[in-house]
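Novice: any chance you can model this:
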Amino acid sequence: MKIGLYFGTFNPIHIGHLIIANHMAEYSNLDQIWMVVTPHNPLKKKSALLDDYHRLQMVHLATEDYPKIKPSDIEFKLLQPNYTVNTLAHLQEKYPNHEFSLIMGEDNLKSFHKWKNYEIILDRHEIYVYPRLSDEKDILKLKNHPKIHLVDAPIVEIASTFIRENIKKGKNIRPLLPPKVWDYIDHNNFYRK
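Specialist: Sure, this is the predicted structure:
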């Protein structure tokens, strides 16, 4: 089975994440998309993150009506801070019959050469890249690599930061979230302080 791994803090998961995941599930050769909730991204402040359990629960709520999209807490069990290369090795060992690929935005591809052991990742795994609004002059070093697939997915520019900031301001951002995720955030009074 071909599994696409879509990593994120999902703080919170929003319709943009679902649009990309569903597009990959329906319009690529991937059989399933696993939404891998990352416990701590070294580039983000830990204090700004909701508890791991709550973010995982929101991914469960957002994906339960999508049979090809599954939540994953695989990184919760690994030493932190964790690197993608370690997660991939762990998954390959745990699920030897699955073939794992990465899903990332074009913006992440630009800095991919800075990832720990990126050559190993590229040697062993395919990468599916969805477009992001970016400067046309930017040269993507790896764009023509045979294991990198540029997917003509919709460009979705919704940021979790924008959602959190506007919940705090009392703005109505409900259209940007799956209804069950909004209900969970509202019920638990998240992002209001």
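Novice: alpha carbons only for contacts and neighbour counts from here, please
Specialist: Will do.
Novice: Met35: what secondary structure?
Specialist: Under the three-state scheme (DSSP: H, G, I helix; E, B strand; the rest coil), Met35 adopts strand.
Novice: pretty sure it sits against Tyr66.
Specialist: No. Using C-alpha atoms under 8 Å as the test, Met35 is too far from Tyr66 to be in contact (11.7 Å).
Novice: other residues contacting stretch 182-192?
Specialist: Stretch 182-192 has contacts (C-alpha atoms under 8 Å, 6 or more residues apart in numbering) with 58, 164-165, 167-170, 174.
Novice: try 6 Å this time
Specialist: For stretch 182-192, contacts defined as C-alpha atoms under 6 Å, 6 or more residues apart in numbering pick out 164, 167-168.
Novice: again with stretch 17-34
Specialist: Here stretch 17-34 makes contact (C-alpha under 6 Å, 6+ apart) with 2-5, 68-72.
Novice: next, the structure of the following sequence, for comparison with the previous one:
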Amino acid sequence: MAIGLYGGSFNPPHEAHRKVALTALKRLKLDRVWLLVTPGNPLKDNAALPPLDERLAAARRLLAHPRVEATGVEAAMGVTRTYDALAYLTARCPDVRFVWIMGADNLATFHRWGRWWEIAARAPIAVVDRPGATFSPLSAHAAQALSRFRVDEGDAAGLAWMAPPAWTFLHGPRSDLSSTALRGRKAAAQSFPSR
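Specialist: Have a look, this model is predicted:
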């Protein structure tokens, strides 16, 4: 079985997240995609982060796909770092081929993730194009360091079965939505209610 792992705060989940999950499911020929809704991102301020149960429920409503599931498995494992989640899952599911999925905007900061090189060495990575993040992430530190392990997009269907490190950059349907922008709009609407 091949399962894509798509981690994030999903605060809030939106159509761009759905497009990334479905693009990866189809293009990588995965059996499933699991959204790992994190209890808190170590690289972000989590003070205003809504409760995990709320974000999980919102992600489940948004996805509504039989092969894509939003999970709180990181909280159940007691971890917040990608490497720890991958280590846990690969140790407990040795017959499953996991692929880490991220939006292209995350590739630009991937080198700041804890144990990022070990993440790349533990599971293949699929980077899905996002508006405004098509070219600059490819010159980022991690992309350059991993450049010799990049797999042509035309061979992406076999990524789950490749020995890591291996990664590909996928193009597909995109959305301009972002959680940051949606939170900003909500805050603005609350600050200036209509009369």
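Novice: so what number do they get for TM-score?
Specialist: After superposition, the two chains reach a TM-score (TM-score structural alignment, normalised by the length of structure 1) of 0.78; 170 aligned residues with a C-alpha RMSD of 2.2 Å.
Novice: re the thing from before, distance to Ala62 of structure 1 and secondary structure added to the contacts of stretch 17-34 of structure 1, as a markdown table?
Specialist: Shown next, in a markdown table, are the contacts of stretch 17-34 of structure 1 (distance: C-alpha to C-alpha, whole Å; DSSP: H, G, I helix; E, B strand; the rest coil):
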| residue | distance to Ala62 of structure 1 | secondary structure |
| --- | --- | --- |
| Lys2 | 22 | strand |
| Ile3 | 19 | strand |
| Gly4 | 17 | strand |
| Leu5 | 16 | strand |
| Lys68 | 12 | coil |
| Ile69 | 10 | strand |
| Lys70 | 10 | strand |
| Pro71 | 9 | strand |
| Ser72 | 13 | strand |
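Novice: looking at those, state which has the most neighbours.
Specialist: Gly4 (28 neighbours; other C-alpha atoms under 10 Å).
Novice: quick check: closest non-adjacent residue to the residue sitting furthest away from the middle of structure 1.
Specialist: Residue farthest from the centre of structure 1, counting by C-alpha atoms, centre = their mean, is Gly170 at 26.4 Å. Nearest residue to Gly170 of structure 1, sequence neighbours excluded (C-alpha to C-alpha, 6 or more residues apart in numbering): Arg192, at 7.8 Å.
Novice: where does the one you found fall, secondary structure wise?
Specialist: If you go by DSSP states H and E, Arg192 of structure 1 is not part of any helix or strand.
Novice: for structure 1, which segments count as strands?
Specialist: Secondary structure of structure 1 (DSSP state E): strands located at 2-8, 32-37, 69-72, 99-105, 127-130, 148-150.
Novice: deepest of the ones you listed, which one?
Specialist: When the strands of structure 1 are scored by mean count of other C-alpha atoms under 10 Å, the highest mean neighbour count falls to strand 32-37 (a mean of 25).
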